[in-house]
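Enquirer: Curious how this folds, go ahead:
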Amino acid sequence: MEPAFTDQYLWTSDNVRLHYRDYAGGAGGRPALLCLPGLTRNARDFEAFAGRYAPRFRVITPSFRGRGDSGYARDPLTYVPLTYLQDMGRLLDAAMVDKVVIVGTSLGGLIGLLLDVTQRQRIAGLALNDVGPDMNPEGLARIRIGLGKGGNWPSWLTAARDIARRQADLYPHWGLDQWLAHAKRLCRVSRAGPIMWDYDPEIAAPLNLPHGDQQLDLWLALDSYRDRPLLSVRGALSDILAADTQAKMAARMPMLSAVTVPGVGHAPTLEEPEAVAALDDFLGRFG
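Expert: Predicted coordinates for the structure are as follows:
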């Protein structure tokens, strides 16, 4: 059963209203857990995660601008990492967080890496879910091509079946119940009635610019975490994070532990037994 949370909101510097769920559990002295979702995802991705860890930790699950219950940006070119970094720094201030462990899936993990530039004094550790300093170009192309495609399904069942068809290679062992739950995390009921993706299609705009997907030197960003606990979770079928990249991360970072989740692509839900065991061990370092 999901623990109780409060819906919290704040305004960004360019007047976009951000939403986050605040699961105010945990005892004093432990850092909060800031859970950052992937490119097209939102706060609902971490419902099960909060159910496991909110009794021990305060869990904060935001939706980036343009996703979930957060507002859409007037300027689509603000859908970029620099703006997300500014937004999350503002969120940590608003939530009055002194110490935080970041759990980031895909884009959320990259933002977690980069947040250390401005929030180093706050960040106690980082868990990266199926992302690393090097990412497979073919996997990135798959994500880019699929952005905003489809939608307008007449029912949840239709949406779940279509998403299952599109993503069968990512979760080959899922049944219909899992696809339905997945669809309800990814989508919403539109005002007009049909089921729609729960994100602004304009989040793709920066990726369509020349060099819009050009990467920063994320290995240097990873190096900044050398003195703190790290966890890398990888889907065995991932087309984003290669096994050799994860191995290189582990060799480079003495405080990093790594786990591979079998039978899953990009990205693990963090509900898989292997992921849960790794998270339990990682978060056990913080009390």
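Enquirer: okay, CA-based contacts and neighbour counts for the rest of this
Expert: Will do.
Enquirer: so how many other residues sit close to residue 76?
Expert: 16 (other C-alpha atoms under 10 Å).
Enquirer: Now do the SS call for the closest residue to it other than its chain neighbours.
Expert: Leaving aside its sequence neighbours, residue 76 sits nearest to residue 202 (C-alpha to C-alpha, 6 or more residues apart in numbering; 5.7 Å). Under DSSP: H, G, I helix; E, B strand; the rest coil, residue 202 falls in the helix class.
Enquirer: quick one: contacts of the host helix or strand of residue 232?
Expert: Applying DSSP states H and E as the criterion places residue 232 in strand 230-235. The contact list for strand 230-235, computed with C-alpha atoms under 8 Å, 6 or more residues apart in numbering, reads 125-131, 241, 243, 246, 255-268, 275, 278-279, 282.
Enquirer: make it 6 Å
Expert: 125-130, 256-261, 264-265, 268 (C-alpha atoms under 6 Å, 6 or more residues apart in numbering).
Enquirer: now the closest residue to residue 207 other than its chain neighbours: how far from residue 71?
Expert: The shortest distance from residue 207 to any non-neighbouring residue, by C-alpha to C-alpha, 6+ apart, is to residue 213 (5.5 Å). Applying C-alpha to C-alpha, to the nearest Å, the value for residue 213 to residue 71 is 23 Å.
Enquirer: Please provide the structure for the following sequence as well, for comparison with the first:
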Amino acid sequence: MAAQQTFSDLFYSAPDGLKLHARIYGEGIRGAWPVVCLPGLSRNARDFHDLAIHLSQRQERPRMVAVFDYRGRGLSAYDRNWKNYNVVVEADDVGAGLIAAGIQKGHFIGTSRGGLIIHRLGAVRPTALKSIVLNDIGPVVEGEGLAQIRSYLERSPKPRDMDEAVTIQRAAHGAAFPALSEADWQRFAAAIYREQKGRPVADFDPALLKMVKGFDLDKPIPAIWHLFEALRGFPMLVVRGANSKLLSAATLAEMAHRHPNCRTLTVEGQGHPPMLETGDLPQTIAGFFDQVETSD
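Expert: A predicted model of the protein is given here:
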């Protein structure tokens, strides 16, 4: 059990036997549908820590929250075959994690890569979905945003300590996130890095960069509107950072136009992706889930 007893660690086997990890907040809570949180490409379960505490400990309708580390990230084992770092395999891994956590259906929150995995789950495991929150991701991924992610992952300096890690992250992302406070930047960095031999290192398999380098930015990125159509039956909230380069305002508007029950929210002063524990976002997300259930 973690410090302050806020979550427990769940280790389980992927379909191919790889050892994977998830955090479970509010284990044993009944009476409300659980929440499943899926992080971004190179990120891990720590991204959702504060939001998960809010959702699992609120006085009105607390919920169990499961937050997954994909293979090669966080406490999940690294894959010897880096080509398995893809949405199809990771969606199957999440499916195995749902079984291990005893979750048959839940509200899903997907940040960036996590939102793409939700699109995949809508096609192969739709009965698991109760509602959907997409954090700065949609059926159209802008090449400029993908180029920024690749550049950051390939060129990010290696910090000597956590203070320098915060400085590096602010230098890389500060222009897109003017709304963040010092405490926000410290949480931002703490979620990215783990300590290794007394120094912070990015908490993902370096082989993940091989997949990132495979992005062909000279060709248009295929849209996945056909997968988005499979999500039209689920209540949806789409959060976009006002300064995002990955999810355009035009795509956000088209998502709302195509989906009969889609709310949109633009977060000022943040880029890709907005930090879901900041401002009124925890209350907004919790209220969205509550409304979904009371309208059943």
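Enquirer: follow-up on the earlier one: what does the residue nearest to residue 76 of structure 1 align to in structure 2?
Expert: Here residue 202 of structure 1 is matched to residue 207 in structure 2, going by TM-score structural alignment.
Enquirer: Of the contacts of strand 230-235 of structure 1, which is the nearest to residue 286 of structure 1?
Expert: residue 125 (8.9 Å; C-alpha to C-alpha).
Enquirer: For the most centrally placed residue in structure 2, which residues are in contact?
Expert: By C-alpha atoms, centre = their mean, structure 2 has its centre lying nearest to residue 39, at 2.3 Å. Residues in contact with residue 39 of structure 2 (C-alpha under 6 Å, 6+ apart) are 111, 114.
Enquirer: one step back: which residues of structure 2 does the strand holding residue 232 of structure 1 align to?
Expert: Aligning strand 230-235 of structure 1 against structure 2 (TM-score structural alignment) gives residues 236-241.
Enquirer: before we move on, back to that, show me what the residue nearest to the centre of structure 2 lines up with in structure 1.
Expert: Per TM-score structural alignment, residue 39 of structure 2 is aligned with residue 37.
Enquirer: and its match, how far is that from residue 104 of structure 1?
Expert: In terms of C-alpha to C-alpha, residue 37 of structure 1 sits 6 Å off from residue 104 of structure 1.
Enquirer: can you check residue 111 of structure 1 too?
Expert: 8 Å.
Enquirer: same question, residue 5 of structure 1
Expert: 20 Å.
Enquirer: Residue 221 of structure 1 now?
Expert: 14 Å.
Enquirer: which of the two has more neighbours?
Expert: Counted by other C-alpha under 10 Å, residue 221 of structure 1 and residue 104 do not tie: residue 104 has more neighbours, with 23 against 18.
Enquirer: which position in structure 2 aligns with the more buried one?
Expert: Checking TM-score structural alignment: residue 104 of structure 1 goes with residue 110.
Enquirer: how about the strands of the stretch 151-287 of structure 1, start to end?
Expert: Taking DSSP state E, counting those that start in this stretch as the criterion, the stretch 151-287 of structure 1 carries its strands at 187-189, 195-197, 230-235, 256-261.
Enquirer: ugh, typo on my part, it should be the stretch 51-200 of structure 2
Expert: Remark: strands assigned in the stretch 51-200 of structure 2 by DSSP E, counting those that start in this stretch are 65-69, 106-111, 129-135, 193-196, 199-202.
Enquirer: Between residue 213 and residue 71 of structure 1, which is the more surrounded one?
Expert: Shown here are residue 213 of structure 1 and residue 71; by other C-alpha under 10 Å, residue 71 has more neighbours (19 against 14).
Enquirer: Neighbours of residue 56 of structure 2, how many?
Expert: 25.
Enquirer: do you know how far it is from residue 29 of structure 2?
Expert: The value you get for residue 56 of structure 2 to residue 29 of structure 2, if C-alpha to C-alpha is used, is 8 Å.
Enquirer: do residue 233 of structure 2 as well
Expert: Taking C-alpha to C-alpha, one finds residue 233 of structure 2 at 26 Å from residue 29 of structure 2.
Enquirer: got it, and residue 141 of structure 2?
Expert: For residue 141 of structure 2 relative to residue 29 of structure 2 (C-alpha to C-alpha), the value is 36 Å.
Enquirer: So for these two, which sits in the more crowded spot?
Expert: residue 141 (22 against 16).
Enquirer: Could you find the counterpart of the more buried one in structure 1?
Expert: Counting by TM-score structural alignment, residue 141 of structure 2 lines up with residue 135 in structure 1.
Enquirer: Tell me who's in contact with that match.
Expert: 240, 241.
Enquirer: one more time with 10 Å, if that's ok
Expert: Neighbour list for residue 135 of structure 1: 106, 215, 239, 240, 241, 242, 245 [criterion: C-alpha atoms under 10 Å, 6 or more residues apart in numbering].
Enquirer: now do residue 212 of structure 2
Expert: 41, 42, 85, 146, 147, 149, 150, 151, 153, 154.
Enquirer: Please convert those to TSV, extending it with neighbour count and distance to residue 168 of structure 2.
Expert: Listed next are the contacts of residue 212 of structure 2 as TSV, based on neighbours: other C-alpha atoms under 10 Å; distance: C-alpha to C-alpha, whole Å:
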residue	neighbour count	distance to residue 168 of structure 2
41	20	19
42	22	16
85	22	26
146	18	20
147	17	19
149	17	15
150	18	16
151	13	14
153	17	12
154	14	14
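Enquirer: Out of the residues you listed, which is nearest to residue 167 of structure 2?
Expert: Of those, the one sitting nearest to residue 167 of structure 2 (C-alpha to C-alpha) turns out to be residue 153, at 15.9 Å.
Enquirer: does the closest one really touch residue 209, like I thought?
Expert: Yes - using C-alpha atoms under 10 Å, residue 153 of structure 2 is in contact with residue 209, at 7.3 Å.
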